[in-house]
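Asker: Dropping a prediction and its sequence here:
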Amino acid sequence: MTTTGMVTDLVRQIAGEHAEIVGLMGEGIDPHLYRPTTQDSARLMQADFVLYSGLKLEGQMGAALELARKQGRQIVAVTDGLPPDEIRYPSGAVGHPDPHVWHDPVLWGECARRVAMALGEYDPANATDYSRRAAEVHAECTRFHEHAAQVLGAIPEQQRHLVTAHDAFEYFARRYGLTVHSVQGITTESEPGLQDTNALVDFLVDQKIPALFVETTVNPDHLKAVIEGAAARDWEVSIGGTLYSDAMGAPGTREGTYLGMLDHNVVTIARELGSTWEGPLSFFDVAEDSKMETENHTTAAPKLE
């Protein structure tokens, strides 16, 4: 059993046919606020193995996970084992780590190795398969990162400000040289205060920031107050697009996969912040172009002299 969509996607890629994966949280579910139902708790008790994101992301599930652990279930956080110096501890959230690690594909690739190790210890007969698949996931995350670094690196310096509903993108921003400004902190469990809203309005007006981004799992009303506050000071701020922060898109869509979700965010941010990258913005367009070039090269008829 898995918790968030990002963890479910990761575990499915690594476990493959060796396990039946059941994810608790679907499209648009905020893991900060998710409370397990009675049925969820029963399913946790029946699961052989439970993998969750960790770093207090699933804050409302702590008691249920601990009870399952005491009952002999294998409970593993996919973020366990990441280098301590890679984990963010925001100054405004004492003792509370920033759990949004998946927005950094380099770190998420490392989480793949943690999943393979945990599954291999539980199921040694298939450990080689788990390790091989984790290496493939890690390599794909690395390729995605290299592409994203090119696309986002071409955003002009004065436009490298990412304004969002809550502080979910610091790992992403750290990896790609952006600065995040948000109306809420790293968790959505508390409502933003008037002081937070006014501070963000001041920043938008003073720096002439033209756009902000809504998130699929966060109430957009919080940002409406910011937009209205800026308008009252004669500065127009628009919605630059919707980002996937704490949940993936609908199953069966590209955004319903981890890399598809991240790719959507990269393309949306690059377009709105004015990236000057001249190649394809989407990682998948690059991959498709590369595939077509390979096929054309392979099928090209030999030249007769």
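Answerer: Cool, got the structure. Residues are numbered from 1 along each chain as shown.
Asker: alpha carbons only for contacts and neighbour counts from here, please
Answerer: Fine.
Asker: Quote the end-to-end distance of stretch 250-268.
Answerer: Stretch 250-268 stretches 18 Å from its first residue to its last (Cα to Cα, to the nearest Å).
Asker: next one: that stretch to chain centre, how far?
Answerer: With Cα atoms, centre = their mean, to the nearest Å as the basis, stretch 250-268 stands 10 Å off its chain's centre.
Asker: In the helix or strand hosting C111, which residues are buried?
Answerer: Following DSSP states H and E, one finds C111 within helix 105-122. By neighbour count with 16 or more other Cα atoms under 10 Å, helix 105-122 contains the buried residues 105-120.
Asker: again with stretch 121-135
Answerer: Neighbour-count burial for stretch 121-135 flags A127, D129, Y130, S131, R133, A134, A135 (criterion: 16+ other Cα under 10 Å).
Asker: Give the single residue among those residues positioned nearest to F213.
Answerer: Proximity of these to F213 (Cα to Cα) peaks at A134, which lies at 32.4 Å.
Asker: what inclination does the host helix or strand of the closest one have with respect to helix 105-122?
Answerer: Element membership for A134, per DSSP H and E: helix 127-153. If you take axes from the mean of the first three to the mean of the last three Cα atoms, to 10 degrees, helix 127-153 sits at 170 degrees to helix 105-122.
Asker: putting a second one here so we can go through both:
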Amino acid sequence: MIRRTFLAALAFVAALPAVAMAEAPLKVVATTGMIADAARQVGGDQVEVKGLMGPGVDPHAYRQTRTDILAMTRADLVLWHGLYLEAQMEDFFDDLGRKRTVVAVADGLDTSKLRAHDDYADKYDPHVWMSPALWRDVVIEVQEALTKARPEAADEFAANTQAFLAEIDQLDAYGKQALASVPENDRVLVTAHDAFGYFGEEFGYDVLGVQGISTQSEAGLNRIGELVDTLVDQQLKAVFVESSVSDRSMRALIEGAAAEGHDVGVGGELYSDAMGEPGTYEGTYIGMLDHNITVIAGALGADVPERGMNGRLSAGF
């Protein structure tokens, strides 16, 4: 009797690590803040997400640190963007993929919906998070990756995904309504680099970046001159700086227009390649785009809610 009791207790103790392992959240590492947010929204309590690139970080130039490498080698799942956004890290991800589950969540998008890259003939513009319609597809890719990693939570991931997609649809509808309120001749978005191409296509705006799709491309004097001429000729009143890119080129535009007798101001700071501070509304994908839509529409003459579509923006435009 004593022996049977002892063996039963021993079996119970031996089973504890397995139970704990089954209940432990999936350790997920994501490169950009936008992907990290998608993983949290879809994964809920089933995931523990670490984002590598925080506020103000430029993913075009980011290189993994030793701490990043350690986190990724210990992760259950690594999510990166793809589409040549993290070009400098691709060899690392290829190698890591032999040891860990690594998924490029934007690489599976329908290429017929993508813009050609202006520097590489066989690549595409990676800034798909600027289009809520395209980001829906990325969220679904995140759902599929999490489901493969933890199939027993498939129903929970599916429900969370549908709830998040509904929020993205609401955001898209708000963007279309707010940005259509800007006078048609003023629907021109001048930014530091060409990160808003998909945004322009979705909402009907001309987008002019000083630099190309990558912040590593050069902003030549000719390009500055061309944009100054555009600002003056079209009597545009505002340009926009970006949270993850130096405002040096935008100051050059303002000064160049002033030299031509035309007053141009900064319409506001936009989130292009990185979100806002963690723990804030702008530190989420919905808040990031709500901020951009509200700031752009307000600066260009639309009557929009000062605190955005849900009244949650931390500062008015």
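Answerer: Alright, I've got the coordinates. Since we're looking at a predicted model, the values are computed, not measured.
Asker: Now the TM-score, please.
Answerer: In this superposition the chains share a TM-score of 0.89, using TM-score structural alignment, normalised by the length of the first structure; 284 aligned residues with a Cα RMSD of 1.6 Å.
Asker: The helix holding A134 of the first structure vs the second structure, average distance?
Answerer: Its aligned residues in the second structure lie a mean 1.0 Å from helix 127-153 of the first structure after superposition (mean Cα distance after the TM-score superposition for the first structure).
Asker: That helix corresponds to what range in the second structure?
Answerer: Aligned by TM-score structural alignment, helix 127-153 of the first structure falls on residues 154-180 of the second structure.
Asker: now the residue nearest the centre of the second structure: how far from G261 of the second structure?
Answerer: Taking Cα atoms, centre = their mean as the criterion, M34 is the residue nearest the geometric centre of the second structure, at 3.6 Å. Per Cα to Cα, M34 of the second structure is found 40 Å from G261 of the second structure.
Asker: for P126 of the second structure, same thing?
Answerer: 37 Å.
Asker: Of these two, which one has the most company?
Answerer: More crowded of P126 of the second structure and G261, by other Cα atoms under 10 Å: P126, with 24 against 10.
Asker: In the second structure, what sits opposite H181 of the first structure in the alignment?
Answerer: Match for H181 of the first structure (TM-score structural alignment): L208.
Asker: show me what contacts that match?
Answerer: Neighbouring residues of L208 of the second structure by Cα atoms under 8 Å, 6 or more residues apart in numbering: V188, L189, V190, T191, H193, D194, L227.
Asker: still contacting in the first structure, which of these?
Answerer: Of the contacts of L208 of the second structure, the ones still in contact in the first structure (both residues aligned by TM-score structural alignment, their matches' Cα atoms under 8 Å) are V188, L189, V190, T191, D194, L227.
Asker: In contact with H100 of the first structure: list those residues for me.
Answerer: With contact set as Cα under 8 Å, 6+ apart, H100 of the first structure has these partners: L57, A168, F169, E170, Y171, D246.
Asker: can I assume the last one is in contact with T217?
Answerer: The one in question is D246 of the first structure. Yes: at 6.5 Å, D246 of the first structure counts as touching T217 under the criterion of Cα atoms under 8 Å.
Asker: joint contacts of the two?
Answerer: Here D246 of the first structure and T217 have G28, I29, D30 as joint contacts, going by Cα under 8 Å, 6+ apart.
Asker: Out of the residues you listed, which is nearest to T79 of the first structure?
Answerer: Closest to T79 of the first structure, out of all of the shared contacts of D246 and T217 of the first structure and judged by Cα to Cα, is D30, at 18.4 Å.
Asker: Name the residues of stretch 35-51 of the second structure that are buried.
Answerer: By neighbour count on 16+ other Cα under 10 Å, the buried set for stretch 35-51 of the second structure is 35-44, 46-51.
Asker: Please apply the same query to stretch 12-30 of the second structure.
Answerer: Neighbour-count burial for stretch 12-30 of the second structure flags P25, L26, K27, V28, V29, A30 (criterion: 16+ other Cα under 10 Å).
Asker: In three-state terms, label the aligned partner of G279 of the second structure in the first structure for me.
Answerer: Counting by TM-score structural alignment, G279 of the second structure corresponds to G252 in the first structure. Judged by DSSP: H, G, I helix; E, B strand; the rest coil, the three-state class of G252 of the first structure is coil.
Asker: What residues does G252 of the first structure make contact with?
Answerer: Residues near G252 of the first structure by Cα under 8 Å, 6+ apart: none.
Asker: Which parts of the stretch 151-300 of the second structure are strands?
Answerer: Here the stretch 151-300 of the second structure has its strands, by DSSP state E, counting those that start in this stretch, at 188-193, 206-211, 238-242, 265-270.
Asker: how about these in TSV, adding distance to G308 of the second structure?
Answerer: Shown next, in TSV, are the strands of the stretch 151-300 of the second structure (distance: least, Cα to Cα, whole Å):
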stretch	distance to G308 of the second structure
strand 188-193	19
strand 206-211	22
strand 238-242	18
strand 265-270	14
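Asker: pretty sure Q41 of the second structure contacts A158?
Answerer: No: using Cα under 8 Å, Q41 of the second structure is not in contact with A158, being 10.9 Å away.
Asker: how about I29 of the first structure, what's its match in the second structure?
Answerer: Under TM-score structural alignment, I29 of the first structure pairs with V57 in the second structure.
Asker: Now for E86 of the first structure, how many residues are close by?
Answerer: Using other Cα under 10 Å, E86 of the first structure is surrounded by 10 other residues.
Asker: For P126 of the second structure, see how far away the residue mapped onto it from the second structure is.
Answerer: Superposed on the second structure with TM-score structural alignment, E86 of the first structure falls opposite K113. K113 of the second structure is 12 Å from P126 of the second structure, where distance means Cα to Cα.
Asker: Kindly report the same for I35 of the second structure.
Answerer: In terms of Cα to Cα, I35 of the second structure sits 13 Å off from P126 of the second structure.
Asker: what does V182 of the second structure give?
Answerer: Separation of V182 of the second structure from P126 of the second structure (Cα to Cα) stands at 27 Å.
Asker: E255 of the second structure too?
Answerer: In terms of Cα to Cα, E255 of the second structure sits 31 Å off from P126 of the second structure.
Asker: One more: N160 of the second structure?
Answerer: Distance of N160 of the second structure to P126 of the second structure, given as Cα to Cα: 25 Å.
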